[in-house]
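coords please:
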Amino acid sequence: MKERLEALRTEALQELQGVGSQAALNDLRVKYLGKKGALTEILRGMGGLSAEERPVIGGVANEVRGSIETVIEEKTQAFIKEETEQRLRAETIDVTLPGKGLPQGAVHPLNKVAQEIEDIFIGMGYSIAEGPEVETDYYNFEALNLPHNHPARDMQDSFYITEDILMRTQTSPVQIRSMEAAKGTTPIRVICPGKVYRRDDDDATHSFQFNQVEGLVIGRNIRMSDLKGTLLQFAQEMFGAGTQIRLRPSFFPFTEPSAEVDVSCAQCGGHGCRMCKGTGWIEILGCGMVHPRVLEMGGYDPEEVTGFAFGMGIERIALLKYGIDDIRHFYSNDLRFLSQFARK
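The predicted structure follows:
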């Protein structure tokens, strides 16, 4: 039996020397040292040995097993080292190559314009006021001098949730809430930016959801000339120092008198072009002196204070500022369009 064990060791070591892969090494481990391997098969015959021979043969068997396991472990470590070196060679990074640039986001053009509008008015001493987008009929209409059955309600095709709850059609309700919060104190100088909702998406310049910025000033001896000067400064900071404005009489239930405001066309300098339809002027917003009834609803005495208000669509300002002809570009999520407005 001793000779068989020595022969097994010689055979196993010879085979192990020529093994070429980890998988083949595992097969040889099973062949010689497994439960049904050659060494186990030889040791099954130890039952026929005498008591004196068993320790001797057992010692030889352990030596054979140990020598085979030693070579298997050495081969295993060699294969692991080789595999690691190959992987490192394959994954080698040339640190002298230029890095790959990561894509960077940018401020959406509507947010960019909204921030610019806010910065302009904050620079004039205004604060920012916000309110709910789901509004009551009272704040959206009645407190703004638009009682039930008022014909001017037809100008704003609204999304009603219940008979008295709707998606706000303007940010004017924030003006009423600001007056209520002030509790009769003056002055008030606020702008009210936010989303508004109307069933108005029939063409390329309208959407059922859009963004507004409205402004409100209340104090003593506030005049129409103060409104005009404020809007002129805004227009020149937004569209350029040479921009001019004009006020045309109009009607809004919450202001009296009311006016539409035009700016001189930046593209043609007021001479007339396709953008301004040959007039030299482009409409940008509505405004007026706060109606006495609205002042009363906000908790003010119209005999003691006056005020002015204005409102503009952010999309409208962005269309004019960047010369865009379709409002739907802002909502298309087209990176080719949006990336043009990335800040450098």
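
when you work out contacts or count neighbours from here on, use the C-alpha atoms and nothing else.
Noted.

contacts for the helix or strand encompassing Asn26 next, please.
Assigned by DSSP states H and E, Asn26 falls within helix 22-33. Contact partners of helix 22-33, identified using CA atoms under 8 Å, 6 or more residues apart in numbering, comprise 12, 16, 19, 36-40, 65, 72, 75-76, 79.

could you also give me the structure for this second sequence? I'd like to compare it with the first:
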Amino acid sequence: MKERLEALKHEAVEQLGKVADAIKLNDLRVKYLGKKGALTEILRGMGSLSTEERPVIGQVANDVRGAIEALIEQKQTEFQRLETEKRLAAEKVDVTLPGRKLKQGAIHPLNQVIQDIEDIFIGMGYKVADGPEVETDYYNFEAMNLPKNHPARDMQDSFYLTEELLMRTQTSPVQARTMEAMKGEVPIKVICPGRVYRRDDDDATHSFQFHQIEGLVVGKRIRMSDLKGTLLEFTRRMFGPNTQIRLRPSFFPFTEPSVEVDVTCVKCSGNGCRVCKQSGWLEILGSGMVHPRVLEMSGYDSEEYSGFAFGMGVERIAMLKYGVDDIRHFYSNDMRFLGQFARV
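Presented below is the predicted three-dimensional model:
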């Protein structure tokens, strides 16, 4: 039995000396030292040995086991070292290389336009006002001279939550709330940016949700010429110093008189092109003098005070400013599109 143990040791040392990877090393460990391994198989015959031989053979068996285990541990340490060196070589960083530029986020083009518009009007002395998107029928319609069953409500087919609550169809309710909060004080100069909701997504230039910015000025001796001068200053700051505007008669229940405002085409500068249908003009917003009834409902004497109001779609301004032909691009989250508007 002693000779078999010595032969097993010699065989194991020879095989372990040739092993080249951790998987094969584990296979050899099981082969020689496992529960069903070669060493266990030899030791099963110790029952046939005499009392004198057992301690001697037991000591030889322990020496063989210790030698094999020591060699296996040595090989494991070597393989771990080689694996660590291999991984370090693969993950080595060249500190002399220039740093990688991190991609930074940018403001969404619609938010950029909102900020630009706010900056323009704040520079003209306006304040920014805000209000709820879930609005009452009173502030959304009635306070804007649109009583129940008024036919002009059909132009703003709306998302109602209850009979008296709806998603606001315009930011005009903020004007009514502002006038009420001022309690007859003047002057009022505010713009009201925010999201509005209408069932209006028939083509590529409309969406059921969009952004609006409305403006309101109330004071003494406010005239239509003040409105025109304000809008001319705004459009020139937004589209360029040579921009011209024209006012066309229109109808809005909350203003009287009411006008649509056009600007010279941003593509052809008024010479006529496909974008403006050869007219040289592009519609941009609606406006007018605040209706006396709207002033009266908000606590202002229409004989003493007057004012003007205007409203524009932010998407409309952005499409004209950047030459975008489909409103859905602003909401597609396509980085190829949005990345064009990142400001360095």
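
kindly provide the TM-score of these chains.
Superposed pair, TM-score by TM-score structural alignment, normalised by the length of the first structure: 0.89. Supporting alignment: 344 aligned residues with a CA RMSD of 2.5 Å.

what comes up buried for the helix holding Asn26 of the first structure?
Neighbour counts over helix 22-33 of the first structure (16 or more other CA atoms under 10 Å) mark 22, 25, 28-29, 31-33 as buried.

so where do the strands sit in the stretch 151-300 of the second structure?
With DSSP state E, counting those that start in this stretch as the criterion, the stretch 151-300 of the second structure has strands at 165-167, 188-197, 209-219, 245-252, 255-264, 281-290.

how about the ones you listed in TSV, adding distance to Gly339 of the second structure?
TSV is the format used below for the strands of the stretch 151-300 of the second structure (distance: least, CA to CA, whole Å):
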stretch	distance to Gly339 of the second structure
strand 165-167	31
strand 188-197	23
strand 209-219	21
strand 245-252	31
strand 255-264	28
strand 281-290	26
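
in a markdown table: those strands, plus mean neighbour count and distance to Gly313 of the second structure.
Formatted as a markdown table, the strands of the stretch 151-300 of the second structure follow (neighbours: other CA atoms under 10 Å; distance: least, CA to CA, whole Å):
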| stretch | mean neighbour count | distance to Gly313 of the second structure |
| --- | --- | --- |
| strand 165-167 | 18 | 17 |
| strand 188-197 | 22 | 10 |
| strand 209-219 | 22 | 4 |
| strand 245-252 | 15 | 16 |
| strand 255-264 | 21 | 13 |
| strand 281-290 | 23 | 7 |
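
what separation is there between the nearest residue to Phe308 of the first structure once chain neighbours are set aside and Ile222 of the first structure?
Spatial nearest neighbour of Phe308 of the first structure, chain neighbours left out: Met289 (4.1 Å); criterion: CA to CA, 6 or more residues apart in numbering. Between Met289 of the first structure and Ile222 of the first structure the distance is 9 Å, computed by CA to CA, to the nearest Å.

overlap in contacts of the two?
306-308.

matching residues in the second structure for the helix holding Asn26 of the first structure?
Per TM-score structural alignment, the counterpart of helix 22-33 of the first structure in the second structure is residues 22-33.

before we move on, the earlier item: and of the shared contacts of Met289 and Ile222 of the first structure, the nearest to Glu116 of the first structure?
Phe308 (21.5 Å; CA to CA).

dump the residue contacts of that closest one.
Contacts of Phe308 of the first structure (CA under 8 Å, 6+ apart): 216-218, 222-224, 227, 255, 287-290.

check the mean deviation of the host helix or strand of it from the second structure.
Under the criterion of DSSP H and E, Phe308 of the first structure resides in strand 306-313. Compared with the second structure after the fit, strand 306-313 of the first structure shows a mean deviation of 1.2 Å (mean CA distance after the TM-score superposition for the first structure).

ok, which stretches of the stretch 1-150 of the second structure are helices?
Here the stretch 1-150 of the second structure has its helices, by DSSP state H, counting those that start in this stretch, at 2-18, 22-33, 38-43, 53-90, 109-122, 137-140.

need those in JSON lines (columns: distance to Ala176 of the second structure).
Supplementary listing: the helices of the stretch 1-150 of the second structure in JSON lines, determined by distance: least, CA to CA, whole Å:
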{"stretch": "helix 2-18", "distance to Ala176 of the second structure": "90"}
{"stretch": "helix 22-33", "distance to Ala176 of the second structure": "79"}
{"stretch": "helix 38-43", "distance to Ala176 of the second structure": "94"}
{"stretch": "helix 53-90", "distance to Ala176 of the second structure": "67"}
{"stretch": "helix 109-122", "distance to Ala176 of the second structure": "19"}
{"stretch": "helix 137-140", "distance to Ala176 of the second structure": "7"}
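
fine by me, thanks again.
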